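> sequence isn't available, so here's the structure alone:
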């Protein structure tokens, strides 16, 4: 059973299209036209075309593409802001808001034509955003699942709280966790495919695989294919098996 996955996109529409092209090339070589493509969240923020990314994914899914998406923390922040100008995500450090340049909501707003969001009053920005943003976009983000399970694999944006049953995990952890998950070397019962924390190259840690290679910071966007718990990185030359580090 094959499953494709694409790391954190962060508004990089051209890179997303190129990742989809690599996946289609792999389908032609290996013959599984029905294998789903799971996008690992953080569709928006930092990159130049969050609006285009959402249009591309929503229209593709509507047209019958086997694409699935799990919710990222940036996706939740965008949807939260669209619902409430004063929304502040629980995972943000004190004093930060979604439109702060370090967070990246300013770039998302700019992709809809809402400019100069770092200094203006949030309520003014919110009013402009309500007029500019297709309401289908935040609704799509709001309703995304926090995780998907398939064939011995768990696809989740950030990770899990180790030692906690999946059904008891908090959304905050699934979208935001880092250190407590990263340092835990236990078998989690499934190989966890995740993003959220950029790494220089896709990395297999034995019990988890991080495929966020920093597209939000101008670095490559990674696509992989999983056959059972064997993971291959998709390159322009084809598959390259990703083996546990060390």
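Sure thing, it's come through. What you are looking at is a predicted structure, and each value in this text was computed from that prediction instead of being measured.

> C-alpha only now, for contacts and for neighbours.
Noted.

> what segments of this structure are strands?
2-6, 37-39, 67-69, 147-150, 153-156, 191-194, 203-204, 208-210, 223-227, 230-235, 238-242 (DSSP state E).

> ok, now which ones touch the spatially most central residue of the chain?
In the chain, the centroid-proximal residue (Cα atoms, centre = their mean) is residue 41; its distance is 1.8 Å. The contact partners of residue 41, by Cα atoms under 8 Å, 6 or more residues apart in numbering, come to 7, 8, 9, 69, 70, 71, 72, 73, 74, 75, 157, 195.

> can I get these in CSV with distance to residue 173 and neighbour count?
CSV is the format used below for the contacts of residue 41 (distance: Cα to Cα, whole Å; neighbours: other Cα atoms under 10 Å):
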residue, distance to residue 173, neighbour count
7, 18, 31
8, 17, 31
9, 20, 29
69, 17, 26
70, 14, 22
71, 12, 26
72, 11, 29
73, 10, 25
74, 14, 26
75, 15, 24
157, 10, 34
195, 13, 28
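
> just the ones of those residues in helices?
73, 74, 75 (DSSP state H).

> how much space separates the second one from residue 105?
Spelled out, that is residue 74. 8 Å (Cα to Cα, to the nearest Å).

> which residues are common contacts for the two?
44, 45.

> the biggest helix by length in the chain vs strand 230-235, what angle?
Counting residues, the longest helix in the chain under DSSP H turns out to be helix 13-30. If you take axes from the mean of the first three to the mean of the last three Cα atoms, to 10 degrees, helix 13-30 sits at 120 degrees to strand 230-235.

> which neighbouring elements make contact with helix 13-30?
The contact analysis (3 or more Cα pairs under 8 Å, 6 or more residues apart in numbering; DSSP states H and E) places helix 13-30 against helix 50-62, strand 223-227, strand 230-235, strand 238-242.

> ok, and here's another one to check against it:
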């Protein structure tokens, strides 16, 4: 059995399409397998709307795709529900429309311009009119955890020492420490994104797929067999050897 996974997309439709082309080429050689997207499909990139359309269309066509919820996906849906509702995990002085977070880029893909420079109430009203209800429902329904094979797929990570069934959604979509520094086994291999690094990296107990597409880096697609993983490239598979955190 092999499973494919794709890191944080952040509104980059062209990169997502290219990642799926690599997966399709690998499937042609090795057979089909499910594809897990580890969340953060929106924000910072130019076409969050197109990314959601692409993912929804693939699932509607019957493709074996799983899309997890990331913290940016949750911030988007929370803003649409109530733009003044605090987001657990986000520093109090920030909001989804802060330039660092990329909410304005997402709304721009729906035709709502200059969202970070206008009154929040007006932007919220325009966003409610512009964002299809199907997109809102799709993002809100994304799971925080997916188990398959020897792996647990999440967006950000897990809280060490807590059973998978007892993890909170806020930890699943936001956590960094103490997860990133934990060197012991979590049981399953934790496959995640959220913390941007230069390249997809296997740490033995976890596999980080966020190679910084939000910041001009590549969007990583990998194939996982058991606890082993390989990066998919135009030249084929490149094994990811385990390193220490």
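Structure received. Computed from a predicted model, the values in this text were never measured in an experiment.

> counterpart of the residue nearest to the centre of structure 1 over in structure 2?
Residue pairing (TM-score structural alignment): residue 41 of structure 1 is matched to residue 39 of structure 2.

> can you tell me the closest non-neighbouring residue to that match?
Residue nearest to residue 39 of structure 2 in three dimensions, not counting chain neighbours: residue 70, with 4.2 Å by Cα to Cα, 6 or more residues apart in numbering.

> and what of residue 174 of structure 2?
That would be residue 156: by Cα to Cα, 6+ apart, it lies 5.5 Å from residue 174 of structure 2.

> give me every residue that touches that neighbour.
So residue 156 of structure 2 contacts 70, 171, 172, 173, 174, 175, 176, 192, 193, 194, 195 (Cα under 8 Å, 6+ apart).

> how about 7 Å then?
Contact analysis of residue 156 of structure 2 by Cα atoms under 7 Å, 6 or more residues apart in numbering lists 172, 173, 174, 175, 176, 192, 193, 194.

> so the third one makes contact with residue 91?
Right, the one you point to is residue 174 of structure 2. No. The pair residue 174 of structure 2 / residue 91 is not scored as a contact, 11.5 Å apart, by Cα atoms under 7 Å.

> between those two, which one's more packed in?
Neighbours per residue (other Cα atoms under 10 Å) separate residue 174 of structure 2 from residue 91, with residue 174 holding more: 21 against 9.

> quick one: the equivalent of the more buried one over in structure 1 from residue 26 of structure 1, how far?
Taking TM-score structural alignment for the superposition, residue 174 of structure 2 sits opposite residue 176 in structure 1. Applying Cα to Cα, the value for residue 176 of structure 1 to residue 26 of structure 1 is 31 Å.

> ok so, going back, as TSV, the contacts of residue 156 of structure 2 with distance to residue 207 of structure 2 would be great.
Listed next are the contacts of residue 156 of structure 2 as TSV, based on distance: Cα to Cα, whole Å:
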residue	distance to residue 207 of structure 2
172	15
173	15
174	16
175	15
176	14
192	6
193	8
194	11
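
> which one of those is nearest to residue 135 of structure 2?
Each of the contacts of residue 156 of structure 2 was scored against residue 135 of structure 2 by Cα to Cα, and residue 173 proved nearest at 19.1 Å.

> count the residues that sit near the closest one.
29.

> repeat for residue 136 of structure 1
Residue 136 of structure 1 is flanked by 12 other residues according to other Cα under 10 Å.

> do residue 55 of structure 1 as well
Neighbours of residue 55 of structure 1 using other Cα under 10 Å come to 15.

> just to check, residue 138 of structure 1 is in contact with residue 77?
No. Look at residue 138 of structure 1 against residue 77 with Cα under 7 Å: they stay out of range, at 9.7 Å.

> which residues does the corresponding residue of structure 1 for residue 227 of structure 2 contact?
Counting by TM-score structural alignment, residue 227 of structure 2 corresponds to residue 229 in structure 1. Applying Cα under 7 Å, 6+ apart, we find residue 229 of structure 1 in contact with 152, 153, 191.

> how about residue 112 of structure 1?
51, 132, 133.

> map residue 74 of structure 1 across to structure 2 for me.
Using TM-score structural alignment, residue 74 of structure 1 pairs with residue 72 in structure 2.

> that match contacts residue 40, correct?
Yes. Residue 72 of structure 2 is within contact range of residue 40, at 5.3 Å (criterion: Cα under 7 Å).

> the match of residue 174 of structure 2 reaches residue 91, doesn't it?
Yes. Shown here, residue 176 of structure 1 and residue 91 form a contact pair, counting by Cα under 7 Å, at 6.4 Å.

> overlap of the contact sets of the two?
Shared contacts of residue 176 of structure 1 and residue 91 (Cα under 7 Å, 6+ apart): none.
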